[in-house]
Every structure is written in C-alpha cells, then in structure tokens.
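just coords:
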C-alpha cells in the first residue's frame, strides 16, 4: 500500500503528480537541485531533499541520491515523471531493490524499449508495422533522404536529416557525439525519412492482470527540431480516415502485449496522408502531452498509474473519447532566432484560468540554462476543434509574460493558421509555412512611445518639486528616449508643456498614469499596459506584447567588446571547439558548439577572417554575453 511518494523529477510534472497524490491522501516528497531551490514544486511537497549541484548529471540523474532521499523521508514509492531517469531500467531495478514501489512499467519492459534498434525488431516480430532499419554502411543515394537517430534516447537529441550522401558520415559523427553526451550511448541508426509525415501516438494503460487499454490517439505533428510544440486529441488525420483508428489501436495493444507492459505508456507511429503508419518507438512512461487524453476521456492518468502500481484491476474497457483538446508547450525560446533558449528572471507570469495550465513556474521564478526550456503546458478543451483552437489562441495572446522571451506569439499564430484549422498539420509545418513574424515597426514604435510616456509620468510622480525634466518656459526641443528592440534602436519623442505630456503627429495621448497609457492613432483608440523592471520595459496591448530595453545615455566602456567578437547568446556549456587560434575561417563556418536547455547551438564565424583569440575550451561553462572567440581580418 502506497502512503508516501517521492517524485524523482522537477518543475511542471512534479507539481502535476503532487496534485493527484494529495487528492489520494498520499504524502509527497520532492528532490531539488541548487538551481531549483526556490522553484514552486519544492514548496508544494510535504518534504524536500536537496541534491547538491545544478546539472542533471549531478542531481536528477543520481539514482543513489534519490533512493537515499526516499529512505530518509519515509517515502514508500517513487514516481519518475518523464525525462531524466523515467526510462532507465537500472534505476527502476534499484528502486525495487530498495524495497520501494516503482510507479512505472516492469524493468524488462523498459529494457526492451531502451534500444530503438532492438525495439523495432521486437515490434516487427509482433506484427506491428515498422520502417526498415538501414545501417549507415548500406545507405545509398536511392534511400535519401534518411533520418539518423540515436538508439538510446529521444526528444530530438542525436537526430539528423541527411539529403546528400556526401554529408552522411559527418552527420552520423555529429549525431553520435550528441547521443553520447545526452544518453551515454553513441549508437545511431538510419531509416527512411518521411519529410511530411504525421506523428500519431496511442496512449496505452495496462494492469498486472492482462487488461490492456488503448486510450485514444493523439497527434503531435507540429514540431521544431524534432520536438513537439502542439499536441491534440483526437488526431485530425485519424478523424479523416475512420478505418485507421482500429488498426492503430490494435497495433498499440500488440506492442504493449509483446513486452508484457504494465502501467501508462505511449506507442508512437509515423503516418502518411493515406493512413499507412509505422512504429517509431514506445515511451515507457507518462508523456508530456497526457493532459489532452485526460481532457477528452475524463481520466486521471496519474491516478491510474498509482492504482496499477498497487495491483488494482482496470475495468475491461476505457471510457470513450468525447470532444477535442489541444495542448501547446510554452517554451522560453526565440523562434525568430533559431529557437534560441532564453534565460533569466520571470518577472510576471499570468494566464487566464478558463483553460488548464500545467506550469512549473510563477512570478519571480528563475529560468536556468540547466534544464528543458518548457515553462508550462496550456490546454483547452471543448466540443469543437476550431472553437478550441481560437479560444486557446486568445488566452495566449492575452497572457502576461514578462522577463523572459517565449514562443507565445508563435503558438497563437499556429492555432489561427488556416492550414492548422484545416487539419493540415504534418511534421514539415514550419518548413512550409515559416514561423510567426515579430510585431511590425509601427507596433514597436507605438509601444516604445507608450513606455516613454509611462516612464515620464512615473518620474513626475516621484519628483518632490513639480518641475519635470525637460520643462522649458518657451517651446524648445522635444524630450527623446531610446529603447532597444532586438538589434534595433527605436527613438521616440514627446513634449512637456503647460498642459502636461503631449505627442506630435497623428498620435494623440488620451490618458496616462504610471502603468497604463491610452493612445489614439488615426481615430483608433488603444490601451497599453506598461511594466518597468531593472533594464527591461514590457508593453502589452491588443497589438501584441513588446519587450524593450532602455538605452542608457552613457555607456560603461567595460561593457564593450572588440569588433569581430563572438559572444555567448545564452548561458551554457561549450561542448566542442572546431578551430584554433590563427586558423582562417569563412563566414558562416561553425566554430564552437554550446549546449543549453537540452539543445545544441552552433556559433558560426560572422565574416571571413582569421581566429585571433579563443577564450574557451570544451567542457567550460559560460555566461550570456561572454566572449568566446574573436575573428579578425586576415591581414
């Protein structure tokens, strides 16, 4: 009998499991790294144990420390969540050896699916459709394009698409190196690449008594870097091809039965537009996107995990799927700059609660470079797919998210895109349609004007003598204030007159206080909410959200870097250095590779030249803005 559960995870999924555990009357235990000491999940647990260090290797991947924490706190069960050790058979066995209940599948089932190469052989033998595996040596021009995949992991790590035979060897080496770093196993294989396939998966739930449920399917085709961004249930493709669902469910049940599966798991398939599908992998754990299945079935999958772990029987059949649910993953990243992760303090985080928000953060949370960039999952449910998509887009657009850049605008754009609303959602969505553009120049300028006016009003309110800066007895020059938006500097003007603050041109100031500005342009009135933080001003309006950085009038010379300097765009770890001092390089040539938030990022030469300085080495941790190398002219 389970009375206390330790969740061997962090963030959003830890909070999600705690929520169900509390409803079942179980006490909860958290483990946390130094970087996570002030995160919400730590305070929400009944007890918490510190794992010294920051990186996953020092903390959440240390099975010995986690089991010791369970012993010290009196926990009698361990739930792994997803990621980290959730699909590690050795960890599952260690939990059982310690006399604890493992809230997960049998150790042998985890081992069977741990190698994608061996898993595909098992599935083929069980009658599940698979794509033929290709060894790197046998790939020919007729096989192209191919996908190089890590055998031991997922999440887009160790994965490369190869379209030219001459690139194959180099991409295999790169994928193998990334897989070795991420999973401790550099084994890779190749398979035929379906450039515009559909990613369809089936949620399974099985008990110890032979009952196997296929609990509806999900579609997760909209991806970036082979990682999911938007997930929904049911699948638009399967809805269009009704005969596909029984075949999918039958294949998923066969897959689970072939390995004696028990608990919650997901069988993933790659499908084409005609309804043909092929086994990709089986995730022997709870999936990130499990909420859409919960919303459309009324099930609590975590509660079922606890029940199955305790030996309870499942009913003969699962409940039917009703309505439609869509989940979006809110990431701290910049889609317009190669999905670059964003770090820093999340000053404000507020979404309307008319939808489900599974979040790992709150106001004041620190987004660190050590873990996945996902801040929250936002899920909407209703009877109609189009209405659900539009409602979810509106909630995202009205969200207040300050301090860290996110993919919020991209998600709202996807949900309103005609192709998405038509159900045309294959894995090449972003390749075909691009990504959401940022706000246009007019919106940025109007937001900057609102920010400057709110700043001026705030300074007036704080000034003991009511003669504000810039006041003149006669008409003189306007006040000017500059903001940086990305790489662009925006300068705006306003005047201080006997009647107060005014603006010129076709823009009229209607009302103003420190945090709220109403402007009218060409007869259209709009409201702007302005929030100022140290070095950052955030402006929210119906035109969108704009994050501005005030430009200081006097720049600290120590903050300047030499021309040709390559600086770290984010905190991270240097995993490879591809050049040496004195080496001649070409514009765009990769020079260094950084790893941050479970993603690999290439730092390339900004121009032709020679490497005159190299300030880092492999394995070194760097902060954002740190100079990594300098590329000077060849002369």
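Received, thanks. In this text the structure is predicted, and so the values were computed from the model without any measurement.

contacts, neighbours, all on C-alpha from now
Noted.

can you give me the strands for the stretch 151-300 of the chain?
Remark: strands assigned in the stretch 151-300 of the chain by DSSP state E, counting those that start in this stretch are 160-162, 188-192, 198-206, 212-224, 227-233, 263-271, 277-283.

looking at those strands, which is closest to residue 295?
strand 227-233 (8.8 Å; Cα to Cα).

Residues touching the closest one, excluding its own?
155-156, 216-223, 289, 292-293, 296, 324-329, 411 (Cα atoms under 8 Å, 6 or more residues apart in numbering).

let's see it at 6 Å
155-156, 218-220, 222-223, 292, 324-329 (Cα atoms under 6 Å, 6 or more residues apart in numbering).

Same check on stretch 73-80?
Under Cα under 6 Å, 6+ apart, the answer for stretch 73-80 is 4, 5, 6, 7, 8, 86, 100, 101, 102, 103.

Redo the strands of the stretch 151-300 of the chain as JSON lines? Include mean neighbour count.
Formatted as JSON lines, the strands of the stretch 151-300 of the chain follow (neighbours: other Cα atoms under 10 Å):
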{"stretch": "strand 160-162", "mean neighbour count": "20"}
{"stretch": "strand 188-192", "mean neighbour count": "22"}
{"stretch": "strand 198-206", "mean neighbour count": "26"}
{"stretch": "strand 212-224", "mean neighbour count": "24"}
{"stretch": "strand 227-233", "mean neighbour count": "24"}
{"stretch": "strand 263-271", "mean neighbour count": "25"}
{"stretch": "strand 277-283", "mean neighbour count": "23"}
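
quick one: which of those is nearest residue 128?
strand 277-283 (6.8 Å).

Point out the other helices and strands that the closest one packs with.
Contacts defined by 3 or more Cα pairs under 6 Å, 6 or more residues apart in numbering; DSSP states H and E place strand 277-283 against strand 263-271.

Pull the distance from the strand it packs on to the chain's centre.
20 Å (Cα atoms, centre = their mean, to the nearest Å).

and the direction of that strand versus that of strand 212-224, what angle?
50 degrees (axes from the mean of the first three to the mean of the last three Cα atoms, to 10 degrees).

still on that earlier bit, of all the strands of the stretch 151-300 of the chain, which lies closest to residue 90?
For the strands of the stretch 151-300 of the chain, proximity to residue 90 was assessed by Cα to Cα; strand 277-283 is nearest, at 16.2 Å.

before we go on, here's another structure to hold up against the first:
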C-alpha cells in the first residue's frame, strides 16, 4: 500500500494521516465546501473536492469517494468512523472497484448490522445475550405480550438503530403502545426500518466494550476492555480503559466471549463488541450481556492504544494489506490506566445546544494526547458532529489519570465558541466518579451539579480588570508609572458582562494562577475552569461596545437581527443602535456618546465576524 484515501474528515482523518505518514504511505483527503480549508485537507498529500457541505451530498456519496481514489491513484480507502464506515454496500463497491477496503468483509458488516439478527448469531456462538425478544412477528399484540413476559421495565430498540436513536424505555404496561409507536416513527425516519426488538432493562447498567482485531489468516485477538458508561442521551462523553472494578476472572470471560463473537462472523480488522453490564453487585461475568458489534474503529480507540502500546490504525493498514496481526494474544497486556473525554462545541448552560463559528482563540495546552481536526482560526461548522477534540491521558493508575485529565479540561481556552470543558472537569471531579460508582444514568442523575453557571463570579470580574490594567501598562511602557494609572494609583475600567455593567478597579497586586485571558479594544476575555467569560469594555472614554473614535465593533461572531438607525441619524449616549444574535443570546449595541451615525455597514440578517466595524458614531460638537 503506497497511497491511501481517507473517506472522512476532522480529527479521525488527521489521526489516520499521522500513522500513514509514519508508515511511508501517501494520503489523499476528500472534502466538502465547508471543509475546503480544513486541517485534514492541509495535512494530506493530496485533496479532492467531493461536493456541497451537507454530508448527504458529499461524505455519504460513495461513488464520489471511489472516483476520487481512482483519480488520484490511491490503492486503498480507510473509512474512519461514522459516515460510510459500516455501510456494507460501500465496502463491496470499494472492493469491486479493485481497491483495498480498510475494514471488515462486507458480509461481516451485514451480519452485525441488524441488532436482532446479530443477537441470534451471538446466542448461537455462546456469547451471553440480554434476555429479550427478536422475533419476526412485529405486531403490536405480540410485542406487548413479549414485553409482559420479560417484565417491566423493558427497552424497545430499533433493529437498525444506532447513536441512541430508536430507543425507548417503558416502565409500565400501560405505556407500552405509545412508546412503541414513537420508537417506530423515529426508526423509520432515521433508518428507513421500523422493526424493533425488546430487551430486559438493566437497572444498574454499565457500558463495557471489548476491542477485538482479526486478520485474513484466521487470527483473532482482544485488546481488553473499555468502560464507556458516562453518557448523555446515549452519546458517550468520557471513556476509560481498563474498566474500573473489573477482576481478572471476569475480564478473561468477557474478552473470550468477544473473541468468539468476532470469529462467528469471520472478522477482519478492528471491531468492538459492546456489552451491557448489570453492575448492581459489581462486575460479574454472568451479568454482562452482548448488545451489538461496531464493525469499525471506535472514537475511543486511543485509550486502548494508551494501555497496550499498540497503534490500531497501523494494525488496520497492515491487516488490510494481507499481513497477520503483529502480536499474539499472550504478547498483549495492560499497562496503567487511560481516560478520554470528548470535547464538544456546545453550550451546556443552554441545554447543550451546538455552538458554531470561528475559533478566534484556541488553546488546548500541551499536556496529554490531543486528537483534533481544527486549529485556531478554523470554523466549527453546523453541518457535522460538534466534537472539537478528544482529550486523552495515561497514568500509572486511575486516580492519576483522572487528575491529569481534569487539569487539562480546566485549562481549555476556546473563544467565542462554547465547549463542554467545564462539564467534563466537573464529571471527573465528582466524588462518585472518582470512586468508580458508575452507571449509564450517572450524568442524567447529576446534571444540575455538573453544569456550571457561565455568570462570572467576583474573582473573574477582578481578573478582567487586572488583565486590562496589565495591557494598558504594557501598551504605555514608555510613560512614567504615575501617568499609567489614575489619581488613586489604580486603573478603573467599566465592564459589561451578561447585561450587568460595573466599574472595576485593578488590584494593587495581581493574583497569580487564578485565570488566563486576553484583552483587545472591545473586550476582555477570561478563561477559568474550562469556561470563557466575556467582558465588553469602554475604552478611553468611549461608550458601551465601542472602540476609540466611536467605531462600534462586533464583540463576537454573530447575526445582526435588528438595525434601529440609519446613516445621518442623531443619537444619544446609551441609545440602542442594533441587536446582534451570538452564542444563542441577543446583544444590544448602544451609542457611546451623543453624536451622529456617519457610517453604517451592517444590515438586518447579515452575518458578521468578531471586531467587524458595524457603524461609526461621531461625537456631537460642544
């Protein structure tokens, strides 16, 4: 294999490029309109445009991807995860085109693609399966009868489901039919298949998965387990390896079952066998049941790499080239503990809504292993998954790893895009998490304590004033000390944060290691505990939201939703000029002083970038 096309984007594309380069393999990126300047495009040796921004018109069009491989002379296609990675039809099309498919056989993907068929296959292979119903009779009457026999609560799952869609928990028989109808409707819309299966609801569930790897020579090994129990709405947030509380006897049984599962479908390449564990009495082999198989590389694969020292992407490329698995089972062992957190572009305070825009400030520090597909100045697009990065650490033990990852999350500096960094840190610092008291309902049960307010406290207000004072001093270093500050010897500045305006004096002695941040003409931004706090400032006597000379600047990227003035209008200090919608909030921009609007460059409905001059107000003559 000399040239590899990566049929994906973002951090996983960058991750694959890194290993390919180390192996001397040239890489080809594909990109949509939205990703024309993306990091994976910049890092690859070649790049091919495959269509408009929506994934359905680009990354999900297999014909375009295969054509790109042919065009560039790539011999192989790596699908990453998501998009077409578990599409048996695409895998077969790649093979039929005479290319190498870096993944399992299409037949293996098909065998594990439908949950009901997969469960039957696993039961026959001696893999423990959750009690339930996977029958062909899909009538409401039969399904309700089976649910009654299983006993409530039960879980209704779409047979073609994934990503938490097409799932409903039913607590009582009276609720079954309504839940079934809702589940089927969602499954039909998401997967074009409204068939369901039933499972016994596990009361203290933990999500345990085993990394497996097969080759074309009949070898299958496992690389131990991961715990992915910390989830929000069935989406994983924090993953770790090995699973806390897993004894050797249970590990041996569950990993052996995972190997049997992989062999049952003649598996090649990287895959994951996912189990649900009833942890009400700890992790026990007789209470861990097969859920499904993911026939691809997982988002959380780095934690397995960290504890085994194995590069799973390298193994994928070698096995796809016909080589045997590089290590035998008895050569694999667990070393230390690894944890990964998914850093999402989302506003946790606003109900975890996605947060998009340009990364004007982007610093994840230098500690740990950072897997990302963006750099400072890149855009977080509304078209794709909102994951910004994966933060990964390794420690001698679990406690050490937790501390390392919490510190990294608390040190995240991203603005103006919002992230869940503070939420991640709060999860890691939670006493129950530290003591490994986990289940998949952990986040939901503690959500009110895990989401931190984005309103600045007194310390943060003080930090903002201190940063401005420091910036003012550095800007006028040629002036005597007495001229840098006001009569009281302390610079006082007027700041506005979330609609509250205060005059704040800089401290005589600035605190150290409290927070970090930056200052510009329009604002001070303070980073603390994984959050960003924005303070709009008045500079050198000018008014709210203004720079010197009456230029009204956009405090952050956003959309102008109202303009209240026109060129030539006379305005008074504090009068609203326009409204900017940014970061899911409305921000009124006001006149800094009495004067006249001499320039107006913004119009209702227009998108503006941070620090764009929206209008200019000239002061009234005395």
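Alright, I've got the coordinates. Small disclaimer: the values here were computed from a predicted structure and weren't measured.

what's the TM-score here?
TM-score for the superposed chains, counting by TM-score structural alignment, normalised by the length of the second structure: 0.78, backed by 535 aligned residues with a Cα RMSD of 3.4 Å.

still on that earlier bit, specify which member of the contacts of strand 227-233 of the first structure is nearest to residue 420 of the first structure.
Looking across those and measuring by Cα to Cα, the closest to residue 420 of the first structure is residue 222, at 9.3 Å.

The one in the second structure that sits across from that closest one in the alignment and residue 342 of the second structure, how far apart?
Under the alignment (TM-score structural alignment), residue 222 of the first structure pairs with residue 230 in the second structure. Separation of residue 230 of the second structure from residue 342 of the second structure (Cα to Cα, to the nearest Å) stands at 11 Å.

got it, and residue 93 of the second structure?
32 Å.

Which one's more surrounded, these two?
residue 342 (22 against 16; other Cα atoms under 10 Å).

residue contacts, the more buried one?
Neighbouring residues of residue 342 of the second structure by Cα under 6 Å, 6+ apart: 237, 390.

what residue of the first structure matches up with it?
Alignment note (TM-score structural alignment): residue 342 of the second structure maps to residue 329 of the first structure.

and the host helix or strand of its match with strand 227-233, angle?
Residue 329 of the first structure is part of strand 324-331, with elements assigned from DSSP states H and E. Counting by the same axes, to 10 degrees, strand 324-331 of the first structure lies at 160 degrees to strand 227-233.

ok, residue 233 of the second structure - how many residues close by?
Residues near residue 233 of the second structure, counting by other Cα under 10 Å: 12.

In space, what's closest to it - neighbours in sequence excluded?
In this structure, residue 233 of the second structure finds its nearest non-sequential neighbour in residue 164, 6.7 Å apart by Cα to Cα, 6 or more residues apart in numbering.

what's the spacing between the match of residue 342 of the second structure and residue 36 of the first structure?
Residue 329 of the first structure is 20 Å from residue 36 of the first structure, by Cα to Cα.

where's whichever helix or strand comes after the strand holding residue 329 of the first structure relative to the chain centroid, distance-wise?
Sequence order places strand 333-334 as the next helix or strand after strand 324-331 of the first structure, per DSSP H and E. Distance of strand 333-334 of the first structure from its chain centroid, counting by Cα atoms, centre = their mean, is 9 Å.

mean deviation of strand 333-334 of the first structure from the second structure?
Comparing strand 333-334 of the first structure with its match in the second structure after superposition yields a mean distance of 2.2 Å (mean Cα distance after the TM-score superposition for the first structure).

contact partners of that strand?
Under Cα under 6 Å, 6+ apart, the answer for strand 333-334 of the first structure is 339, 340, 341, 342, 406, 407.

switch the cut-off to 8 Å
Against strand 333-334 of the first structure from outside (Cα under 8 Å, 6+ apart): 339, 340, 341, 342, 373, 405, 406, 407.

The helix or strand following that strand vs the second structure, average offset?
Moving toward the C-terminus from strand 333-334 of the first structure, the next helix or strand (DSSP H and E) is strand 340-341. Comparison of strand 340-341 of the first structure with the second structure after fitting gives an average deviation of 1.7 Å (mean Cα distance after the TM-score superposition for the first structure).

What is strand 340-341 of the first structure packed up against?
Judged by 3 or more Cα pairs under 8 Å, 6 or more residues apart in numbering; DSSP states H and E, the packing partners of strand 340-341 of the first structure are strand 333-334.

Residue 317 of the second structure -> the first structure?
Residue pairing (TM-score structural alignment): residue 317 of the second structure is matched to residue 306 of the first structure.

Tell me the spacing between that match and residue 312 of the first structure.
According to Cα to Cα, residue 306 of the first structure stands 9 Å off from residue 312 of the first structure.

more crowded one of those two?
Neighbour totals were compared for residue 306 of the first structure and residue 312, and residue 306 leads with 24 against 14 (other Cα under 10 Å).

hang on, the more buried one packs against residue 101?
No. Counting by Cα atoms under 8 Å, residue 306 of the first structure sits too far from residue 101 to count as a contact (9.7 Å).

what do the two both touch?
With Cα under 8 Å, 6+ apart, residue 306 of the first structure and residue 101 have no common neighbours.

still on that earlier bit, hang on, isn't the match of residue 222 of the first structure packed against residue 437?
No. Residue 230 of the second structure is beyond contact range of residue 437, at 10.8 Å (criterion: Cα under 8 Å).

Neighbours of residue 61 of the second structure, how many?
Neighbours of residue 61 of the second structure under the rule other Cα under 10 Å: 16.
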